[in-house]
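Participant: predicted structure and sequence below. I'll ask about it afterward.
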Amino acid sequence: MNGFALGAEQEEWCGRLRALSAARLRPLADKGEPGRVNRPLLAELGELGLLERVFDAGALELCLLRESLAYGCTEAETALALQGLGAHPVLRSGTEEQRQRWLPPVRAGRAVAAFALSEPGAGSDAAALALAAEAERPRGGSGTGFGTGSGRGWRLSGEKCWISNAPEADFYTVFARTGEAPGAKGVTAFLVPADRPGLTGEPLDMLSPHPIGKLTFDGVPVGPGDLLGEPGRGFAVAMATLNLFRPSVGAFAVGMARAALDATLAHTARRSAFGGVLGDLQAVAHRVAEMATRTEAARLLVYAAAGAYDAGAPDVPRRSAMAKLLATETAQYVVDHAVQLHGAVALQRGHLLEHLYREVRAPRIYEGASEVQRTIIARELYR
């Protein structure tokens, strides 16, 4: 890839992914229950080797993968992305034992991962999270009796909310306050299996069709063997994950925008109106041109951010924030105008655009709302 276009092999691969998502993944998604983890779909993603690529790919390849799947099957794209988001901290910061235990079944689509950061009082301001990890001294110096390793353990008490894949995940990457310092410096990351005593959850009925839930921690035991990284360094674990996945959230948005744009081109080219077709009307043609231009700009910014991440550039936080901001806001614009140009047919349950209209709203909020992205961009510019 140069600064302006993908190479021929990349374009061919993306084309195959788009066709694959429509032919192999869309039927499985249609059989799934909205708001529930679709384990057959995950297993197929594993069988096709696509989950493997989430962990082995660079940021650009991850973006191309998410964009291409989103074009043909948003449910498959989201299932794949949530596996990466939940398990990437294990790949990056986990022990060898944790990686051996959890990553093979995640890659195969047999185990479901989740990233548990947000709380009822700490969404965009992740450093304000309140889930408490209270230190518990080992008895007689013989360990905590839970987790693995030696030394003290903790008890987790509090709530997490709006957690994708909850409460059906098999394990959670959980961020809790251990209190080494105020704010972000007192946060620690833990790997918490779903069957840990005291951990319960319930699903939430949300606008988006993918599973989202609430988790309650009632003295959930975690030990040194459950740590992801060092105590008090959990916020760095979270941010490292988000810096990788924010551009690819933009890629998800670009995939939806491109699907909406192509549907609009096809519709306006054949829909009879006022003695011709809709596309003959200047107002319609200019709107479609604007949709296409914004989509292309967002696509290029996403690729640039991913390229910067892969190159180890120092300005990744700014580029990632810009890519997510522009792409998600653009996708909202494009899908909304696609619905408008289609008219009432696009409001029917089951129509592609009705589906995209529900899907496109959430990415402007999760993994840092648009307002947070603007704050990050401004902070980096003035640094």
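Facilitator: Received it, and whenever you're ready, just let me know what you need.
Participant: only C-alpha atoms from now on, for both contacts and neighbour counts.
Facilitator: Fine.
Participant: so Ala251 makes contact with Leu69?
Facilitator: No - if you go by Cα atoms under 8 Å, Ala251 and Leu69 don't touch, sitting 9.9 Å apart.
Participant: assign a three-state SS to the residue lying closest to Leu117 once chain neighbours are set aside, would you?
Facilitator: In space, and not counting its chain neighbours, Leu117 is closest to Phe175: 5.7 Å by Cα to Cα, 6 or more residues apart in numbering. Three-state assignment for Phe175 (DSSP: H, G, I helix; E, B strand; the rest coil): strand.
Participant: alright, now check it against this:
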Amino acid sequence: MTRTGLDWLDWPFLEERHRQLHARVSDWCAENIGEHHDDDVDTECRNLVASLGSAGILKLCVADGDRLPDVRSLALTRALLASCSGLADFAFAMQGLGSGAISLSGSEAQKADWLPKVASGEAIAAYALTEPETGSDAANIAMRAEQIGGEWRLTGEKSYISNGTIADVLTVFARTGSVEEGARGISAFIVRGDDSGLSVAERIEVIAPHPLARLSFDGVSAELLGTEGEGFKIAMQTLNLFRVTVGAAAVGFASRALREAVGFATTRKLGAGTLADNAVTQEKLAEMALAIDASALLVARAAWQQDMGKADNRRAAAMAKLHATDEAQKVIDMAVQMHGGLGVTRGAKVEELYREIRALRIYEGASEVQRMVIAKDLLKEHGR
């Protein structure tokens, strides 16, 4: 990767196997990612999942026996994919997030049933926690789970569910206890995407097209995942496992924006020279490079720390996601500004990046939530 890109292969946080992975994913990107998207986002996502599965890249997303996914491998892969295609990053990430609860808490039979299919790309996975009236306050979800004839049945709605229109398997979180029990009354379940009681109530169109939906559950058959009443814990563990990788994707988006900015600035005529000769342009390029390297260091530190398992990683993960996503937004905005009118023209790469980056500051823990996590952990250290 060039000096305007993902410049972290020789950092001490990574090992030789990560450098080999970098080469493999880079080759996949070169062979499979074009400049234009399919008009049918569902079909494009299915094709991306199938291709990533065939290449063996999706194996990184699931547990291997008792060994959980390697976060550094996930981070490196997401950064590379995001630098090439936001939809490819999405397809990869959702296979991990959608099946993460099975990797963490599934029985041996549940793991055997689903993880090989997710890893091969045969089954597309989804993670269903958010509801129409419940976002960051996940402990207050309303979907009900009841045992009827010895079988669990789910009733209610989930909203903003990634892969909601195409999922073959969903990990769903529903209330088995009373509302007063809060988080303690939530359990986790596995649901098949072809269940007759599951339907797409609304396809949700967002600024960066993805297969996103509001889902209706009408007595959907479900399989308990883990222990009853531990669903909230499982949900948070799943998000914690993949949170650092959101920051890595942001680094990938920002790195691509910087490459586009350098390429444009060094070729765009300005007076007797180019845009790159302008002091204001040089200042912006320096700010972009600084922001990317700082974010990449936070991501690499948090991913390494999580893989080593030597400490509570919540603060480091929150810092990595918060800084990387917020700074990527600024970097991409600077790249758009530098491109002038072209920067907001549909079809320009920086315009696509501008749309892609925005959601990362919201999903898997909004920026405001990450600040709370960091502050609470800091105060806890000081006995508060």
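Facilitator: That came through, no problem. Keep in mind that this is a model prediction, so the values were computed, not measured.
Participant: can you calculate the TM-score here?
Facilitator: Between these two chains, after superposing, the TM-score reads 0.90 (TM-score structural alignment, normalised by the length of structure 1); 365 aligned residues with a Cα RMSD of 2.0 Å.
Participant: quick one on the thing from earlier: need the contact list for the residue nearest to Leu117 of structure 1.
Facilitator: Neighbouring residues of Phe175 of structure 1 by Cα atoms under 8 Å, 6 or more residues apart in numbering: 116-117, 131, 187-190, 234-235.
Participant: may I see those residues arranged in CSV, with distance to Arg92 of structure 1 as well?
Facilitator: Output for the contacts of Phe175 of structure 1, formatted as CSV (distance: Cα to Cα, whole Å):
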residue, distance to Arg92 of structure 1
Ala116, 16
Leu117, 17
Leu131, 23
Val187, 17
Thr188, 15
Ala189, 12
Phe190, 13
Gly234, 12
Phe235, 13
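Participant: pick the one among those closest to Ala81 of structure 1.
Facilitator: Ala116 (14.3 Å; Cα to Cα).
Participant: just the strands in structure 2 please.
Facilitator: Per DSSP state E, structure 2 carries strands over the ranges 125-128, 144-148, 151-162, 169-175, 186-192, 198-203, 212-225, 269-270, 273-274.
Participant: for the longest one, buried residues please.
Facilitator: Pointing back at strand 212-225 of structure 2 there. For strand 212-225 of structure 2, the neighbour count (16 or more other Cα atoms under 10 Å) marks 212-225 as buried.
Participant: go through structure 2 and flag its longest helix.
Facilitator: Identified as the longest helix of structure 2 according to DSSP state H is helix 231-265.
Participant: residues in structure 1 matched by it, start to end?
Facilitator: Matched against structure 1 by TM-score structural alignment, helix 231-265 of structure 2 falls on residues 234-268.
Participant: give me the mean deviation of the matching stretch from structure 2.
Facilitator: Superposing on structure 2 and averaging over aligned pairs (mean Cα distance after the TM-score superposition for structure 1), stretch 234-268 of structure 1 comes out at 0.7 Å.
Participant: can you list the buried residues in that stretch?
Facilitator: Of all the residues in stretch 234-268 of structure 1, those buried under the rule 16+ other Cα under 10 Å are 234-261, 263-265, 267-268.
Participant: map Ala302 of structure 2 across to structure 1 for me.
Facilitator: Match for Ala302 of structure 2 (TM-score structural alignment): Ala305.
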